[in-house]
Every structure is written in C-alpha cells, then in structure tokens.
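Engineer: Dropping a prediction and its sequence here:
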Amino acid sequence: MKKEELKEFLDKKASLYENSKFIESDPIQIPHQFSLKEDIEIAGFLAATIAWGKRGMIINNASKMMALMGNSPYDFVLNHSEDDLANFEGFVHRTFNTDDFKFFIQSLKNIYQNHSGLEELLQIKDGSDNYKTSIHNFKKVFFEIPHSPRTQKHVSDPVKGSASKRINMYLRWMVRNNKKGVDFGIWKTHNTAHLHCPLDVHTGNVARKLTILNRKQNDWKAIQELDITLREFDKKDPVKYDFALFGLGVFEKF
C-alpha cells in the first residue's frame, strides 16, 4: 500500500472508531462520569493507571476506585482521612494493590496542593516536541513523598526505555479535543501535535503489519519511530490514529 493510500485507509478507520460507541467498552468511560475538570483529571489518571488486562475488569475495578472515593475524586484527594483510606483494604487490580492505591491518593494530594495539579506537572517545559522528559520529571515528583519502592513500577519512565502506554493514553484523553465526544480536550496548555500513540500489543502489531513500525519491541524507541509517520500523516493531530490502530487490532482482529 502506498503511503497516500495508507493515510487514507487510516483516516477512514480513525473516523470510524472515534465516536461515542467507543466509550461503552473503554476505560475512558470512567472520567466521562464527571464534569469538574479536576474530577475528570483524577478519575482519568487512576483509570489509566490500571489499564492493563481485560477491558471489562479494568472498567469494573476503576469503578470500584471511584466508589471508594465517594464518586468525588478531587474532594476525596484533598480532604481524605486515614479512616477513609482504611476503606481501601482488599482493593486489588492485578499487581496494583491497596497500598499502591493509598499512596496514589496521597501523592495526588501533594501534586494538587504543592505543584498546581496534573496539567501543570505534565507540561512539556524543555522546548522539545515530545513528552519523554516531561513524563520522567512527573515520575520524580510523584514519588517525592515517602513511598514503598514496589509502587514505583506503576508509573513508567520513558528515560528508562518504557513506551509509557498508560500515561500516553491518559495524555491523549486530556489533551485531544472533544469534538467527537471521546477525548476531553481540557488541558489547553498542552499541544495535540506533541502527543504519542499509546503503544500496546494491539497497536504495535497492527502498525508492524502496515509497515509503519519496524522495531520489534514496544518501547520508547518504537514510539519515536511511529511518531515520524503519524506526524507526517497529520502533524496537528497524529494520535487520532490510535483509534485506527487499536480498532483494527481489537475489533477487526487485523
């Protein structure tokens, strides 16, 4: 398939899958329960954090997280007590356990009280066109308060080679516009052109079959390689193609 034909094919698939029906089976439905900016940010971050495994299980467990916070995540983060955190006992999603969940709440409180919130903290501030350093610095701040070393594995670091799939997915949710009702577009200080495709097994395999990705590992170098083509296809909104690659892999078994 020629590049022009491939772009046209992916444009059609991106348009096909980016609609309200996509939300019904995707973890993005969790932040869609809220209208307050900070509620959307926090609900989205927590849902994205546990977004690995079967989608139904992710959605169920993310819903439990919201219920444990009284379905008011921002208020809970700022005003929770130790007794409130005690109610988390028994929560687990794969390797993300009660202690991890408690720490995430405490760290988010520190971020909103002392670092102006998630939008500010994840901004690109090094003059680059990518989130590599931004995500790395975000992780440093996230773990600046006392924590268990084991919890660090739940926030990835592209400087160490990770594709940072879940954070890149979260950034897509917050930054891309909401014209089609899927992503939110509430982070006006970020630039859609700088986003990266959330690279997982599905998107990676489809990208390789379409020959827009050659690297075998799903790591940050693969992200950089994929960026080149997707930004060539649409320099202002390269990550719209996440819907195409994911839809082809999950829904069409491409």
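Structural biologist: Done, it's in.

Engineer: Only C-alpha atoms from now on, for both contacts and neighbour counts.
Structural biologist: Noted.

Engineer: can you pull the buried residues of the longest helix along the chain?
Structural biologist: Looking across the chain with DSSP state H, the single longest helix is helix 98-114. In terms of neighbour count (16 or more other Cα atoms under 10 Å), helix 98-114 has its buried residues at 98-112.

Engineer: Stretch 207-220 now?
Structural biologist: Within stretch 207-220, the residues scored as buried using 16+ other Cα under 10 Å are 207, 212-213, 218-220.

Engineer: And stretch 46-66, by the same measure?
Structural biologist: In stretch 46-66, residues buried by neighbour count (16+ other Cα under 10 Å) are 46-51, 57-59, 61-66.

Engineer: How about stretch 141-161?
Structural biologist: For stretch 141-161, the neighbour count (16+ other Cα under 10 Å) marks 142-143, 147, 151, 155-158 as buried.

Engineer: Figure out the length between the terminal residues of that stretch.
Structural biologist: For stretch 141-161, the first-to-last residue distance is 19 Å (Cα to Cα, to the nearest Å).

Engineer: And the contacts of it?
Structural biologist: Residues outside stretch 141-161 that contact it (Cα atoms under 8 Å, 6 or more residues apart in numbering) are 49, 96, 100, 103, 107-108, 111, 132-133, 135-136, 139, 162-164, 167, 219-221.

Engineer: now stretch 54-66
Structural biologist: With contacts defined as Cα under 8 Å, 6+ apart, stretch 54-66 is touched by 25-27, 29-30, 43, 46-47, 50-52, 72-73, 92-93.

Engineer: Now with 6 Å, please.
Structural biologist: The list of residues contacting stretch 54-66 from outside it, by Cα atoms under 6 Å, 6 or more residues apart in numbering, reads 27, 47, 51.

Engineer: mind checking which helix or strand the most centrally placed residue in the chain is in?
Structural biologist: In the chain, the centroid-proximal residue (Cα atoms, centre = their mean) is Y170; its distance is 2.2 Å. Using DSSP states H and E, the secondary-structure element containing Y170 is helix 165-175.

Engineer: Use this one as the comparison:
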Amino acid sequence: MNKKELKEFLDEKVVLYNNPNFIETDPIQIPHLFSKKEDIEIAGFLTAIISWGNRTMIIRNANKMMEMLDNAPHDFILNHTSKDLKVLENFVHRTFNHIDLTQFVKSLQNIYINHGGLENILNIDDNSNTYQNSIHQFKKVFFEIEHHNRTLKHISDPLKNSAAKRINMFLRWMVRNDKTGVDFGLWATHNPANLSCPLDVHSGNVARKLKLLLRKQNDWKAVAELDKNLRKLDKLDPVKYDFALFGLGVFEKF
C-alpha cells in the first residue's frame, strides 16, 4: 500500500472501532462508570495500571478495586484512614497486589493534595512534543513519599526505554476527544497531537506488517518510530490509529 491507500485503510478501521460498542469489551468501561472528573481520572489510572493479561480478568479486577474504594475513588483517595485501607488487603491482579494498591492510594492522595492532581502533574512542561520526560517526572513525584520498592515496577519510565504502554493508554483516554464517547477528552490543558500510541503485542505486530514500524522490540524507541509515522497520517490526532491497530490485531487477527 502507498501512503494514501494506507491512510484510507486505517481511517476506515478507526471508524469501525472508535465507537461506543468498543467500550463493552474494553477496560475503558471502568472510568465510564463515573461522571465526576476526578473519579474518571483515578478510575482510569488505576484500571490502566492493571491492564495487562486477560481483558476479562482486567475488567473484573478493576471493578473490584472500585468497590473497595466505595465506588467513590476521589473521595476515598482524599479522605481514607488507615482503617479504611484494610479493605484493600484481599486485592491481587497478577503481580499487582494489596501492597501496591495501598501505595497507589497514598501516592495519589499526595498528588491530589500537593500537586494539583493527575492532569497537572502529567502535563508536558518542556518544549518536547511527547510525554517521555513527563512520565519520567511523574514517576519521581509518585514515589516521592515513603514507598515500597516492590511497587516501583508498576510505573514505567520511558527514559529507561520502556514503552510505557499503560500510561500512554491512560493519557489517550484522558486527552483525546473523539466525539464518539469512547475517549473522554477531559484534559483541555493537554494536546492530543503529543500523544503516543500505547504499544503492545497486538498493535506492534500490526504496525510491523503495515511497515509503520521496523524496530523489533516494543520499547520507547519503537514508540518514537511509530509516533513519527502515525503523525504523518494525522498530525493533530495520531493516536486515533491505536483503535485501528488494536482492532486489526485483536478482533481481525490481521
């Protein structure tokens, strides 16, 4: 396919998958349970962080998390007591357990009380057009309070060449306004042109088949290569193509 044909093909797949039906099978359904901005942010962030493995299990465990947070995650984050944290002791999702969830609750409390919330702390504060350094700085703030070393691995660092798939997915949810009701477009202080594709096995394999990505590893260098090529197709909303790549990989076995 030439560039024009590729764009037409992928644009058709975006229309096919970037619609409300997508929500039914995707972890993004969890933040869609809420209407308050901060509840959507926190539910989205915690759901994205455990989004690896079986999607049915991700959704089930994310729902459990929300129940443990009294289905009012922002209020729980701000006002929990040490007694309230005991309810988290039975939580586990693969290698993310109650110790990690408790740490996340405490770190999020610090971010909302002392740093203006997730929208503020994840914003790009340099002249770059990617979130690479922003995510790195976010991790430093996230763990500036007393923390368990075991929990460090659950926030990726792109400056250490991690693809940061889960945080990039969360950023897509918050920043893109897709006009169809899937991504939220809550963060008006952010620019969707700066988003990076949440690179995983499915999107990576499809991108390579379509010659959008040559690098074999799914790391930040691959993210940067894919960014460059997707921005040639749509410089204002490059990450809409995540729907096309993911849909082709998961639903069509492309």
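Structural biologist: Nice, I can see it. Just so we're clear, the structure is a prediction, and the values are computed from it rather than from any experiment.

Engineer: so what's W187 of structure 2 up against?
Structural biologist: W187 of structure 2 makes contact with 174-175, according to Cα under 6 Å, 6+ apart.

Engineer: Could you rerun that using 7 Å?
Structural biologist: Under the criterion of Cα atoms under 7 Å, 6 or more residues apart in numbering, the contact list for W187 of structure 2 reads 119, 174-175.

Engineer: all helices of the stretch 151-254 of structure 2, in order?
Structural biologist: Under the criterion DSSP state H, counting those that start in this stretch, the stretch 151-254 of structure 2 carries helices at the ranges 165-175, 201-209, 220-233, 241-250.

Engineer: who touches the second one?
Structural biologist: When you say that, I think you mean helix 201-209 of structure 2. If you take Cα under 7 Å, 6+ apart as the criterion, helix 201-209 of structure 2 is touched by 213-214, 218, 245-246, 249-250, 254.

Engineer: Give the aligned range of that helix in structure 1.
Structural biologist: Under TM-score structural alignment, the counterpart of helix 201-209 of structure 2 in structure 1 spans residues 201-209.

Engineer: The matching stretch vs structure 2, average distance?
Structural biologist: On superposition with structure 2, the mean distance recorded for stretch 201-209 of structure 1 (mean Cα distance after the TM-score superposition for structure 1) is 0.2 Å.

Engineer: Just flag the most distant two among the buried residues of stretch 141-161 of structure 1.
Structural biologist: When the buried residues of stretch 141-161 of structure 1 are compared pair by pair using Cα to Cα, the farthest-apart members prove to be H147 and P158, with a separation of 20.8 Å.

Engineer: ok, back up a step: would you list the contacts of stretch 54-66 of structure 1 in TSV and tack on distance to I124 of structure 1 and secondary structure?
Structural biologist: Formatted as TSV, the contacts of stretch 54-66 of structure 1 follow (distance: Cα to Cα, whole Å; DSSP: H, G, I helix; E, B strand; the rest coil):
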residue	distance to I124 of structure 1	secondary structure
P27	25	helix
A47	23	helix
A51	24	coil
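
Engineer: corresponding residue for Q152 of structure 1 in structure 2?
Structural biologist: The criterion is TM-score structural alignment: under it, Q152 of structure 1 has L152 as its aligned partner in structure 2.

Engineer: what do you get for Q123 of structure 1?
Structural biologist: Counting by TM-score structural alignment, the partner of Q123 of structure 1 is N123.

Engineer: From A43 of structure 2, how far off is that match?
Structural biologist: Plainly put, N123 of structure 2 is 19 Å away from A43 of structure 2 if you go by Cα to Cα.

Engineer: Compare these two and say which is more crowded by neighbours.
Structural biologist: A count of neighbours by other Cα atoms under 10 Å puts A43 above the other of N123 of structure 2 and A43, at 27 against 19.

Engineer: Next up, the contacts around the more buried one.
Structural biologist: Applying Cα under 7 Å, 6+ apart, one finds that A43 of structure 2 lies in contact with 30-31, 73.

Engineer: which of those residues are also in contact in structure 1?
Structural biologist: With contacts defined as both residues aligned by TM-score structural alignment, their matches' Cα atoms under 7 Å, 30-31, 73 are the ones among the contacts of A43 of structure 2 whose aligned partners also touch in structure 1.

Engineer: I'd like to know which of those are part of helices.
Structural biologist: Restricting those to those inside helices, with DSSP H as the criterion, leaves P73.

Engineer: For K37 of structure 1, which non-adjacent residue is closest in space?
Structural biologist: Using Cα to Cα, 6 or more residues apart in numbering and skipping residues adjacent in sequence, the residue nearest K37 of structure 1 is I186, 7.1 Å away.

Engineer: Same question for F91 of structure 1.
Structural biologist: Nearest residue to F91 of structure 1 in three dimensions, chain neighbours excluded: T98, at 5.1 Å (Cα to Cα, 6+ apart).

Engineer: Against I145 of structure 1, how distant is that neighbour?
Structural biologist: Distance, T98 of structure 1 to I145 of structure 1, using Cα to Cα: 17 Å.

Engineer: swap in I42 of structure 1?
Structural biologist: As defined by Cα to Cα, I42 of structure 1 lies at a distance of 18 Å from I145 of structure 1.

Engineer: With V201 of structure 1 instead?
Structural biologist: In this structure, V201 of structure 1 lies at 33 Å from I145 of structure 1, with Cα to Cα as the measure.

Engineer: residue contacts, G185 of structure 2?
Structural biologist: Applying Cα under 7 Å, 6+ apart as the definition, the contact partners of G185 of structure 2 turn out to be 173-177.

Engineer: just the helices in the stretch 1-150 of structure 1 please.
Structural biologist: 3-17, 20-24, 37-49, 55-68, 73-79, 82-86, 98-114, 118-121, 132-142.

Engineer: How about the contacts made by the residue mapped onto N97 of structure 2 from structure 1?
Structural biologist: Under the alignment defined by TM-score structural alignment, N97 of structure 2 is paired with N97 of structure 1. By Cα under 7 Å, 6+ apart, the residues touching N97 of structure 1 are F91.
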